[in-house]
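In: Structure for this input, please:
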Amino acid sequence: MRAWFFRLEITVIVANPTPAQPWSPRVETLWCVPLAVAALALAGCADKPGEILARSDVGIVTRTDLERYILELPEDKRRPGADQTLEGWRREQVENLLVADALAAEGESLLDGAEGAARIRRARLTALAEAYRTEAIDNQLDLSDEAVRRYYDEHVDEFGNDEQIRLSHIFRRVPSDAAPEARAAARAEMEELLATLRGGANFGDLARERSDSETAHQHGLIGRLDRGVLEPEVEEIVWNLEEGELSEVVATPVGFHIFRLDKRIPPTTVSFEEARERLRRRLENQGRKRLEGEQFDSLLKESGALYRPELLAQIQTVEPTTPVFELDDYRIRVADVTAYARQAGFLELRRLPPEDWLRTAVMGRLFAWKALKEGFDRRPDVAGQISRAERAAKIEIAAQRQLERRLEKLEASGALQAFYDEHYLRVQSPTLHRIRVVTAALNRFARPYDAYELLEGIAERVRSGSLDMAEGARQHSDDISAPEGGDLGWVRLDAFGTWFGPRVQNRVVKLKTGEVSDPLLIEEYDRAQLRYKRPGYMLVRIEEIRPSQVRTFEEARTDVWSLYVERNRRDLEDVTKRELLESIHAEIAEKGL
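Out: Model prediction:
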């Protein structure tokens, strides 16, 4: 979120389109009040002593208000830009405060009724939950240099890498139940291929042409490996190769391999200074997770709340109104969890699965309950936080309404239609794929090829018609889509590849509708180690493809609004700000700011 108050932004949340209504998204339009809603809310709740710098129909701005607001800005925003004078910049901040007062006053009227009361209550409970989180978790974390150094010394082996190898292979798959004659023929084929390689043939080219592995598309490259990740019999062979050396034909339960050791990577060590900040983040994450877990269990018991996360496994058959969490007058129903799952996009749903979303919501409510029980709302500092949160809610809803009014006027005047006519290709619907998957996580199998063989068997049964792929997903898949038979809904392939890795995406893009892939290696990017991990395998079937389409203005209305704001942000800010200042008859001191 950028640092200037009257920053207009539209955030569009689009659920995966359904076949019946591929472009009827659920939209939430937010006019973000950056820095700050917090900074502006603070100024609005301050006492009013000091020299008056500005007056309006909705209040005054004093020098104390201005200085307090500036101190709440990020450090790099507490001074004028290169093209601004100090006087002009401070005048701009006074205008921001006046606009916040105007929005807060308008928000007060917009929050009338049950919906408004609920919004204010949510803001209040959120402030209470954050106050309790600060005391019970944030303040309990020891992230001092001494603690970080102590952890480093106790876990020094974790910082750096032991020796690694970069390995490639060519693979000939042979089912474990194949006849001896078939295995013999496959071995003979690989022996012939090995002779060709030793005669000078290009390894990468032959891997692309002849390998049955998903690594064929990467010229046979498996990647960087630590000791101990391969089967013992394979491990001994490949780690004793010289750089560039080919192995003999190696038999495994799933077929035959020819390995090439591409490179040996010497061990590395990360110093304390290099690891310090990364380690501090690790300690913070570990400590926060531990303390949150302890607080969650303790408060759940203390409050006597109803909590039934096990119902999520039966979500297709449970009555939608059934509560999965209930505490006092607060309730989360099965329908609420289902609504989240349907609204969230493909990536969002995997970053925050329904069970995690539920736990997060429950934790927030438990924290607020405990804060009320302990009388946090009577503490001056927390009472101030609550007041600022309520004011922020008013500012937010009024800012949102201001933007909607502005865009409605532009639409009525034909300006948005003209904008669409010029930029219609920017708001066309992307190509979408309806995808079904079955996944097998490596961590539930003793050997990696057991996961591969499970999926290979499922693929063969699906292709033969003896197994419905949806049923195979319900029975065997580790993905969160398993209860829906592995149906991911309508997905963009770039989002699909972002989650499951580039190798999967490269194969899936070549699948025909109705075709079942071979087991594909899932790759998950590990930001800490700056490389992909391999957590499992997956089968993919493309159920349907919806080509990119040019949408009419009405179909693309939400995206047209969003694109217009993106392209005309500064003009919208200036016009709306000027009109608000005029509407409240703002008067600002000419000098002495």
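In: CA atoms for contacts and neighbours, from now on please.
Out: Fine.
In: quick one: buried residues of stretch 553-572?
Out: Residues of stretch 553-572 classed as buried by neighbour count (16 or more other Cα atoms under 10 Å): 553, 555-565, 572.
In: neighbouring contacts of the helix or strand where residue 152 lies?
Out: In this assignment (DSSP states H and E), residue 152 forms part of helix 145-154. Contact with helix 145-154 is made by 272, 276, 279-280, 283, as judged by Cα atoms under 8 Å, 6 or more residues apart in numbering.
In: quick one: that helix to chain centroid distance?
Out: Using Cα atoms, centre = their mean, to the nearest Å, the mean C-alpha position of helix 145-154 is found 30 Å from that of the whole chain.
In: what's the distance between the helix or strand following that helix and the middle of its chain?
Out: Toward the C-terminal end, the helix or strand that comes next after helix 145-154 (DSSP H and E) is strand 160-161. Computed by Cα atoms, centre = their mean, the separation of strand 160-161 from the middle of its chain amounts to 28 Å.
In: ok, now stretch 558-577?
Out: On the basis of Cα atoms, centre = their mean, stretch 558-577 sits 26 Å off its chain's mean C-alpha point.
In: And that stretch, end to end?
Out: The first and last residues of stretch 558-577 sit 23 Å apart, counting by Cα to Cα, to the nearest Å.
In: One more, so I can put them side by side:
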Amino acid sequence: MSSRIRFAALAALCLATFPGCQQSQQKLSKEVPTLVNGAPITRTEVDRAAKALLSQSKMAQPVAPQVLEKAAQSAVDQLIAAELLYQAGSKIEVPDLERQVRDRIAQSRARYRSQAEYDKALGSAGMSQKEVEVAVRKDIVINNLIRTRFLPSASVSEEEIGKFYRENRDTAFRLGERVRVSQILVPVPEQASPALKKQARQKAQALLKRVQNGEEFAAVASLESAPPTNKNGGDMGILGRGEAVASFEKAAFALKPGEVSGLVETPVGLHIIKMMQKLPAATARLDEARGQIALYLQQAKVRKAVTQYAAELRAKAKVERI
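Out: Now for the predicted structure:
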């Protein structure tokens, strides 16, 4: 469950429109089928939002016309709610808003290896850099509204936590087979030259040999593994199925306690894995699940309150539609 509290309609925020700085000049048209207190919601946004909803629901292709129509209606409703929340949130000062916008965009940009790859991703989403900036700004403003207006009153009691655990213990809190492993990582960037890849493999093989010859795994990991995997002697903690890339998971779960793998290749580099402990399937105890339950229940309360607030805003708003 995500630690960020968001209203369900915010899934459509990446499709947000420009702020209505010229709202009085906006008129309904085929390209702008909806106005929310004068702020436009465009046909492009609606189509993009509907496509995102269909993608999330994993609908079989081709999609029936009536399903497309229903998705478009849901998209419009989400975009209207998001716009109303943004308008309400804009009345609350957000400290360092523009800096937050720049930082968020920089974090997103950092996930791509180059500007060209980032631009390609924007093109695939049908968005310009300006539209990204507006979407991020709206996201921050709305989350600030939620954080200041709704989060403080969404407290969760121990009784609520215990009741939820008892009612869902046998379904939501079943833990599959898990392993506790340590690793030594030699990073290999995907764009590395053949010479650099060869050098990295030679280093990884040398480190593996040191461990095989009896050198303490944790000591080698602390000295040689790439940050932050060198912390705590390379200890990764407990991993369940599906929490690591396929090649790493396959190698890790195949080991016996105390056993060390050969070189394991993943998109981030070459790994040497040591099995520290195998844990059988079990049910999480209440004390283990308490934090997760509290967060989930808090988010549920916030979502309910925000949904009701958005409905109240819509009842008072001027929503014009073709």
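In: Could you tell me where the helix holding residue 152 of structure 1 falls in structure 2?
Out: Per the alignment by TM-score structural alignment, helix 145-154 of structure 1 matches no residues in structure 2.
In: May I see the buried residues of that helix?
Out: By neighbour count, with 16+ other Cα under 10 Å as the criterion, the buried positions of helix 145-154 of structure 1 are 148-149, 152.
In: go on, stretch 199-212 of structure 2?
Out: The neighbour-count check on stretch 199-212 of structure 2 (16+ other Cα under 10 Å) flags 200-201, 204-205, 207-208, 211 as buried.
In: what's the most distant pair in the residues you listed?
Out: For the buried residues of stretch 199-212 of structure 2, the farthest-apart pair by Cα to Cα is 200 and 211; their separation is 16.8 Å.
In: Helix, strand, or coil at residue 279 of structure 1?
Out: Look at residue 279 of structure 1: counting by DSSP: H, G, I helix; E, B strand; the rest coil, its state is helix.
In: Identify the residues contacting it.
Out: Residue 279 of structure 1 makes contact with 148, 152 under the criterion Cα under 8 Å, 6+ apart.
In: circling back: counting only helices, which of the buried residues of stretch 553-572 of structure 1 make the cut?
Out: By the criterion of DSSP state H, membership of the buried residues of stretch 553-572 of structure 1 in helices covers 557-565, 572.
In: Closest one of the contacts of helix 145-154 of structure 1 to residue 46 of structure 1?
Out: Relative to residue 46 of structure 1, the closest of the contacts of helix 145-154 of structure 1 is residue 280; by Cα to Cα it sits at 35.3 Å.
In: how many other residues sit next to the closest one?
Out: As a burial measure, the neighbour count of residue 280 of structure 1 was computed by other Cα atoms under 10 Å and equals 20.
In: before we move on, what about residue 515 of structure 1?
Out: 14.
In: Check the gap between it and residue 476 of structure 1 for me.
Out: When distance is defined by Cα to Cα, residue 515 of structure 1 is 19 Å away from residue 476 of structure 1.
In: ok, now residue 453 of structure 1?
Out: Using Cα to Cα, one gets 13 Å for the distance from residue 453 of structure 1 to residue 476 of structure 1.
In: do the same with residue 93 of structure 1
Out: As it turns out, when the distance is counted by Cα to Cα, residue 93 of structure 1 lies 59 Å from residue 476 of structure 1.
In: Residue 206 of structure 1 now?
Out: Per Cα to Cα, residue 206 of structure 1 is found 34 Å from residue 476 of structure 1.
In: same thing with residue 193 of structure 1?
Out: 36 Å.
In: got it, and residue 462 of structure 1?
Out: For residue 462 of structure 1, the distance to residue 476 of structure 1 - Cα to Cα - is 13 Å.
In: Ok, residue 86 of structure 1 next?
Out: In this view, residue 86 of structure 1 and residue 476 of structure 1 are 65 Å apart by Cα to Cα.
In: next one: residue 578 of structure 1
Out: Here residue 578 of structure 1 is placed at a distance of 60 Å from residue 476 of structure 1 (Cα to Cα).
In: Looking at the two, which is more packed in?
Out: Comparing residue 578 of structure 1 with residue 476 by other Cα under 10 Å, the one with more neighbours is residue 476, at 17 against 14.
In: quick one, helices of the stretch 151-300 of structure 1?
Out: Defined through DSSP state H, counting those that start in this stretch, the helices belonging to the stretch 151-300 of structure 1, from first to last, are 180-198, 203-210, 232-239, 272-303.
In: Next: the stretch 201-322 of structure 2.
Out: Secondary structure of the stretch 201-322 of structure 2 (DSSP H, counting those that start in this stretch): helices at 217-224, 246-254, 286-316.
In: Buried by neighbour count: which residues of the second one qualify?
Out: This points to helix 246-254 of structure 2. Of the residues in helix 246-254 of structure 2, those buried (16+ other Cα under 10 Å) are 248-249, 251-253.
In: how about residue 440 of structure 1, what does it touch?
Out: Residue 440 of structure 1 makes contacts with 451-452, 454-455, 476-478, 536-538, as judged by Cα under 8 Å, 6+ apart.
In: likewise residue 37 of structure 2?
Out: Residue 37 of structure 2 makes contacts with 317-319, as judged by Cα under 8 Å, 6+ apart.
In: nearest to residue 121 of structure 2, of those residues?
Out: The nearest member of the contacts of residue 37 of structure 2 to residue 121 of structure 2, counting by Cα to Cα, is residue 319 at 32.7 Å.
In: Return the residues in contact with the closest one.
Out: Residues near residue 319 of structure 2 by Cα under 8 Å, 6+ apart: 34-38.
In: between those, which is nearest residue 117 of structure 2?
Out: The closest of the contacts of residue 319 of structure 2 to residue 117 of structure 2 turns out to be residue 34 (Cα to Cα; 33.4 Å).
In: How about that closest one, nearest residue that isn't a chain neighbour?
Out: Of all residues beyond its chain neighbours, the one nearest residue 34 of structure 2 is residue 321 (4.5 Å), with distances taken as Cα to Cα, 6 or more residues apart in numbering.
In: my read: the one you found touches residue 35, true?
Out: Yes - counting by Cα atoms under 8 Å, residue 321 of structure 2 does reach residue 35; the two are 6.5 Å apart.
In: So if I had to pick from those two, which one is more boxed in?
Out: Each of residue 321 of structure 2 and residue 35 has its neighbours counted (other Cα under 10 Å); residue 35 has more, 23 against 13.
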